[in-house]
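Chemist: Next input, structure requested:
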Amino acid sequence: MVRLEHANLVVTDIEPTLSFLKTAFPHWRVRGSGKGDWSGKPRTWLHFGDDEFYIALSDNGEGAPRDLKGHRPGLAHLAFEVSNLDALKARMAAAGHEITNPGNPTEHRRNVYYIDGNTIEFEFVEYLSDDPAEKNRYD
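Modeler: Down below sits the predicted model:
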């Protein structure tokens, strides 16, 4: 078995990303948190998720985030499959989060992108088919 267990994001301020994720995933919770030191710098960290997957956040980031329209190496976005894209979009709109890219819907997929308060881009995708040949079409 292989599966992604968590993603670890370094930010300058945990709260904007945590608030964003709480809106996107209201069933997730803070699994644990604490304070510590990373490479000689103090940090606060937390794990936000469910029993199977989580996002780790640390607040000891320095410098400007990667320009999402540029070509520098680094994280472009994290993508999550959701079962109801319309419900997610309604929650995000109610919390003041605006769609930054309407995605590229096909007959078997719908998706949208948002950027949180730490300039991290998130994609949300809803598949309209269970058939891998339809879900994973690239034409």
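
Chemist: contacts and neighbour counts: CA atoms only from here.
Modeler: Will do.

Chemist: Check for me that Ala90 belongs to a helix.
Modeler: Yes. The assignment for Ala90 is a helix, going by DSSP: H, G, I helix; E, B strand; the rest coil.

Chemist: What about it, how many residues nearby?
Modeler: Neighbour count of Ala90, defined by other Cα atoms under 10 Å: 14.

Chemist: Next: Met92.
Modeler: Count around Met92 with other Cα under 10 Å applied: 19.

Chemist: before we move on, what SS does the nearest residue to it once chain neighbours are set aside have?
Modeler: Leaving aside its chain neighbours, Met92 sits nearest to Thr23 (6.3 Å; criterion: Cα to Cα, 6 or more residues apart in numbering). Under three-state DSSP, the three-state class of Thr23 is helix.

Chemist: For Thr23, give its distance to Lys41.
Modeler: With distances defined as Cα to Cα, to the nearest Å, the gap from Thr23 to Lys41 amounts to 30 Å.

Chemist: The two - which one has more neighbours?
Modeler: Thr23 (20 against 9).

Chemist: residues in contact with the more buried one?
Modeler: 91-92, 95 (Cα atoms under 8 Å, 6 or more residues apart in numbering).

Chemist: And Leu128, by the same measure?
Modeler: 107-110, 135.

Chemist: If we use 6 Å, what do you get?
Modeler: 108-109 (Cα atoms under 6 Å, 6 or more residues apart in numbering).

Chemist: Let's compare: structure for the following, please.
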Amino acid sequence: MYLEHVNLVVSDVEEMLAFYKAAFPHWAIRSEGEGEWYGKPRRWLHFGDTKYYIAISDNGVGENRNLEGHQTGLAHFAYVTDNIDTIIVRLQNAGYQIAKPGADNPFRRNVYFIDPAGFEIEFVQYLSDIPTERNNDL
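Modeler: Alright, predicted model coming up:
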């Protein structure tokens, strides 16, 4: 079993695509369309590769949760990479800044960015294949 996708409701699909295209230049729009969600029209698309993707729908209302607060909701989601420096450079070159540096840990490197809809995204590069090292809290 594995996580195939997350579904994000946003106010601007194009802004989201710009961020995720910078992070994942090898991904593409897999499918897209228009529909209705509980009486409200929406545009939707699936952006990813042949195995994983992000579902993005527009017509979202309001602000995302305060990431510094304690409200119920999504804290962040993470992507594993083999080269975190490349991700950082691509996102910074596209105009996105690091929101939080990751913890100083000998077994992993990580960094957090905030996407245009206000979701916190972690990128992590593991430096060990041993689960107890990868997941420690040093």
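
Chemist: now the strands: where do they sit in the second structure?
Modeler: Ranges of strands in the second structure, per DSSP state E, are 5-9, 28-37, 40-48, 53-57, 77-80, 100-101, 108-114, 120-126.

Chemist: Ok, which of the ones you listed comes nearest Gly69 of the second structure?
Modeler: Gly69 of the second structure lies closest to strand 120-126 among these, at 13.0 Å (Cα to Cα).

Chemist: Outside of that closest one itself, which residues are in contact with it?
Modeler: So strand 120-126 of the second structure is contacted by 76-82, 84, 108-114 (Cα under 6 Å, 6+ apart).

Chemist: what's the matching range in the first structure for that strand?
Modeler: Counting by TM-score structural alignment, strand 120-126 of the second structure pairs with residues 121-127 of the first structure.

Chemist: Point to the residue nearest the middle of the second structure.
Modeler: Residue closest to the average C-alpha location in the second structure (Cα atoms, centre = their mean): Ile121, at 4.3 Å.

Chemist: May I see the buried residues of stretch 42-49 of the first structure?
Modeler: 43-49 (16 or more other Cα atoms under 10 Å).

Chemist: Mind listing residues that contact that stretch?
Modeler: Against stretch 42-49 of the first structure from outside (Cα under 6 Å, 6+ apart): 28-37, 54-60.

Chemist: and if we set it to 10 Å?
Modeler: Contacting residues not belonging to stretch 42-49 of the first structure are listed as 6-10, 12-14, 18, 21-22, 25-38, 53-61 [Cα atoms under 10 Å, 6 or more residues apart in numbering].

Chemist: Give me the buried entries from those.
Modeler: For these, buried by 16+ other Cα under 10 Å: 9-10, 12-14, 18, 21-22, 25, 28-29, 54-60.

Chemist: Can you tell me how far the equivalent of Gly70 of the first structure over in the second structure is from Gly33 of the second structure?
Modeler: Aligned counterpart of Gly70 of the first structure in the second structure: Gly69 (TM-score structural alignment). Here the criterion is Cα to Cα. By it, Gly69 of the second structure lies 35 Å from Gly33 of the second structure.

Chemist: again with Asn66 of the second structure
Modeler: Relative to Gly33 of the second structure, and taking Cα to Cα, Asn66 of the second structure is found at 30 Å.

Chemist: swap in Arg65 of the second structure?
Modeler: Distance from Arg65 of the second structure to Gly33 of the second structure, counting by Cα to Cα: 27 Å.

Chemist: Could you do Met16 of the second structure as well?
Modeler: Distance, Met16 of the second structure to Gly33 of the second structure, by Cα to Cα: 16 Å.

Chemist: Over to Val80 of the second structure?
Modeler: 29 Å.

Chemist: cool, Arg90 of the second structure as well?
Modeler: For Arg90 of the second structure, the distance to Gly33 of the second structure (Cα to Cα) stands at 28 Å.
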